[in-house]
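**Q** With the sequence up front, the predicted model follows.
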Amino acid sequence: MMKRQSNENSISEVLKAFIQTNKLEAGLERVDAEKVWRTILGNGVNSYTREVKLKGTTLYVSLSSSVLREELSHGKSKIIGMLNEELGKEVIKELILR
């Protein structure tokens, strides 16, 4: 009797293959970018954040406070670095605060 070949893969490997095969990376990056923005910048900024959208490599953030928008604009490069570090790869190259 023939032995069965083992085709065992971990769940993470199967999910990665599924995501790549179905080209779902961009959608997951959009969701992750919003989650990371809310996590890293905390409740103070979140209370003024109306919308977070990732289009390509640009993160668009709508804020309800012009003062906060001005304050955050001074540290854009640092914010981008912290977000990309949390995401584990360079997803965001530009940050637009509206």
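**A** Arrived safely, thanks for sending.

**Q** Please count neighbours and contacts with C-alpha atoms only from this point.
**A** OK.

**Q** Can you show me the strands along the protein?
**A** 49-55, 58-63, 94-97 (DSSP state E).

**Q** now the helices for this protein?
**A** 11-21, 25-46, 66-73, 76-87 (DSSP state H).

**Q** take a look at this one as well, against the first:
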Amino acid sequence: MAKRKAENTSISDVLKDFIQKNNLETGLDKVDVKAAWSNVLGPAISNYTTNIVLERDTLFVQLSSSVLREELSYGKEKIIRILNEELGKQLITKLVLR
């Protein structure tokens, strides 16, 4: 049975501790990346996005428009920087558009 802490702790601290102890951080990062993609790039680009996969430090984004893929490829570094700022940590180092 888990030990009980004598002092008062906030719910956010308890949840962070639970996530770290159970190695749930990578799964939550994958969900957060999908939400960040739609928040940062907006609904127009999200409509053309068919799949988003985060593997290690590489974000794979599948787009249904080849024209949009070409346009986004010019600003990969900026997109990576903005997504990492939205996520609050250096999670993505490479962006692959398909």
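**A** Looks like it arrived, so ask away. Computed from a predicted model, the values in this text were never measured in an experiment.

**Q** What does the superposition give as a TM-score?
**A** Their TM-score after superposition, calculated using TM-score structural alignment, normalised by the length of structure 1, is reported as 0.93; 94 aligned residues with a C-alpha RMSD of 1.0 Å.

**Q** Out of the strands of structure 1, which gets nearest to Lys76 of structure 1?
**A** Proximity to Lys76 of structure 1 (C-alpha to C-alpha) singles out strand 94-97 among these, at 6.6 Å.

**Q** wait, what's in contact with the spatially most central residue of structure 2?
**A** Taking C-alpha atoms, centre = their mean, the centroid of structure 2 lies closest to Val33, which sits 1.8 Å from it. Val33 of structure 2 sits next to 54, 83, 87 when contact means C-alpha atoms under 8 Å, 6 or more residues apart in numbering.

**Q** Ser10 of structure 2: which of these is nearest?
**A** Leu87 (22.0 Å).

**Q** That closest one reaches Ala36, doesn't it?
**A** Yes: here Leu87 of structure 2 reaches Ala36: they are 6.8 Å apart, a contact under C-alpha atoms under 8 Å.

**Q** quick one on the thing from earlier: would you reformat the helices of structure 1 as JSON lines and include distance to Ile96 of structure 1?
**A** Converted to JSON lines, these look like this (distance: least, C-alpha to C-alpha, whole Å):
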{"stretch": "helix 11-21", "distance to Ile96 of structure 1": "28"}
{"stretch": "helix 25-46", "distance to Ile96 of structure 1": "13"}
{"stretch": "helix 66-73", "distance to Ile96 of structure 1": "9"}
{"stretch": "helix 76-87", "distance to Ile96 of structure 1": "9"}
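
**Q** Quick one: closest of those helices to Tyr60 of structure 1.
**A** Comparison of the helices of structure 1 against Tyr60 of structure 1 by C-alpha to C-alpha identifies helix 25-46 as nearest, at 9.9 Å.

**Q** Alright, I will stop here.
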